[in-house]
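Chemist: can you look at this prediction? I've put the sequence above it.
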Amino acid sequence: MADNTANPRQLRVKLVKSTAGRIARHRACVSGLGLRRMNHSVVVADTPENRGMINKVSYLLQVEEV
């Protein structure tokens, strides 16, 4: 089981552009981050996996550290 104290940093991710008309892999990244609709924001752990998804669809998102 992973210890969450090793990487306590978190990111607030907000979807600011629509996924309509985007390629399927980018829509999958947005849903993988837990975002459902425009202006929806979630807090995710700052892991390499989440950073990769954020970097792939950064043109759709607004990101800030919590």
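Modeler: On my side now, so go ahead.

Chemist: from now on I want contacts and neighbour counts done on CA atoms only, so please keep to that.
Modeler: Fine.

Chemist: in the protein, what residue spans correspond to strands?
Modeler: Counting by DSSP state E, one finds strands in the chain at the ranges 10-15, 41-45, 61-65.

Chemist: can I get those strands in TSV including distance to Ile54?
Modeler: Below are these laid out as TSV (distance: least, Cα to Cα, whole Å):
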stretch	distance to Ile54
strand 10-15	8
strand 41-45	10
strand 61-65	8
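
Chemist: structure two is appended below for comparative analysis:
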Amino acid sequence: MAKKSTLVVRQTGSSTRRPKDQLQTLVGLGLGRIGKQRELEDTPSVRGMIAKVSHLVEIVEKPA
């Protein structure tokens, strides 16, 4: 079985005064506070969510 690739996503911007759909996208990614990190499976749907709030998150290099 192939190892699934993952992404580590960190929230860098505030969700305050953002459109409701962007807030819901952050919640869907498991984020909600600046500095919070999540390790997520690298799928097209997760990539799309990250693209939607790319100005509020960054992809972090995963430690080896």
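Modeler: Yep, it's here. If you're wondering where the values come from, they're calculated on a predicted model, not measured in any experiment.

Chemist: thinking again about what came up before, now the strands of structure 1 as CSV including mean neighbour count?
Modeler: Conversion of the strands of structure 1 to CSV gives the following (neighbours: other Cα atoms under 10 Å):
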stretch, mean neighbour count
strand 10-15, 19
strand 41-45, 17
strand 61-65, 14
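
Chemist: closest to Gly34 of structure 1 out of the ones you listed?
Modeler: strand 41-45 (6.8 Å; Cα to Cα).

Chemist: in structure 2, what stretch matches that closest one?
Modeler: Aligned by TM-score structural alignment, strand 41-45 of structure 1 falls on residues 37-41 of structure 2.

Chemist: mean shift of that stretch relative to structure 1?
Modeler: Following the fit onto structure 1, the mean deviation recorded for stretch 37-41 of structure 2 is 0.4 Å by mean Cα distance after the TM-score superposition for structure 1.
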